[in-house]
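In: Here is my input, please return the structure:
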Amino acid sequence: MKIEVNGEAREVAAAQLDAALVELGWGEAKVATALNGSFVPAGARGATTLSDGDRLEVLSAMQGG
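Out: This next block holds a predicted model:
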């Protein structure tokens, strides 16, 4: 299915958010996720179904000051 990831069109085979993150290379990374503008906690990713055209934002923490 086609989804938008951080503003870029991507094709994913996974139907669940947690599996899509693995497919996209964020499998073990500590990241924050938002689907269609709504925050998705890490514990809810396995139960979050993706649909064609969804907008996914993936953010990682940055260090510095």
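In: From here on, just use CA atoms for contacts and neighbour counts.
Out: Will do.
In: where along the protein do the helices fall?
Out: Under the criterion DSSP state H, the chain carries helices at the ranges 17-23.
In: which stretches of it form strands?
Out: 2-5, 8-11, 31-35, 38-40, 55-60 (DSSP state E).
In: Switch those strands over to TSV; also include distance to residue 20 and mean neighbour count.
Out: TSV is the format used below for the strands of the chain (distance: least, CA to CA, whole Å; neighbours: other CA atoms under 10 Å):
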stretch	distance to residue 20	mean neighbour count
strand 2-5	10	17
strand 8-11	10	12
strand 31-35	12	16
strand 38-40	13	13
strand 55-60	10	17
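In: this one next, for a side-by-side:
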Amino acid sequence: MNLQINGNDTEVPSNIENAANLLTHLKLENKIVIVEVNGAIIEKGKHGEAPIMDGDKVEIVHFVGGG
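Out: Next up is the predicted model:
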């Protein structure tokens, strides 16, 4: 399946069905992230319900601490 993730064309396995699966695939499931799919922000509690389909545009922002 082809997605556009943060502006980059990215091939992901076809078994990725939702935002939660995508975050796990990208090893971001334990990070604080904001996920947007096709212009709609997905609330954290709904990542498992938010479908991901071939051709979707996904933006993922994760926070990095520092000092």
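In: tm score of chain vs chain?
Out: The TM-score (TM-score structural alignment, normalised by the length of the first structure) is 0.87; 64 aligned residues with a CA RMSD of 1.3 Å.
In: before we move on, back to that, mind putting the strands of the first structure into a markdown table with distance to residue 25 of the first structure?
Out: Compiled in a markdown table, these are given as follows (distance: least, CA to CA, whole Å):
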| stretch | distance to residue 25 of the first structure |
| --- | --- |
| strand 2-5 | 12 |
| strand 8-11 | 13 |
| strand 31-35 | 11 |
| strand 38-40 | 18 |
| strand 55-60 | 11 |
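In: quick one: which of the ones you listed is nearest residue 47 of the first structure?
Out: strand 38-40 (10.1 Å; CA to CA).
In: helices and strands around that closest one, which ones?
Out: Applying 3 or more CA pairs under 8 Å, 6 or more residues apart in numbering; DSSP states H and E, we find strand 38-40 of the first structure packed against strand 31-35.
In: The strand it packs on versus strand 55-60: what angle between them?
Out: Angle of strand 31-35 of the first structure versus strand 55-60, following axes from the mean of the first three to the mean of the last three CA atoms, to 10 degrees, is 170 degrees.
In: Strand 31-35 of the first structure corresponds to what range in the second structure?
Out: Aligned by TM-score structural alignment, strand 31-35 of the first structure falls on residues 33-37 of the second structure.
In: Identify all contacting residues around the matching stretch.
Out: 19, 41-44, 52, 56-63 (CA atoms under 8 Å, 6 or more residues apart in numbering).
In: give me that answer again for 10 Å
Out: With CA atoms under 10 Å, 6 or more residues apart in numbering as the contact definition, stretch 33-37 of the second structure has outside contacts at 4-6, 19-20, 23, 41-44, 47, 50-53, 56-63.
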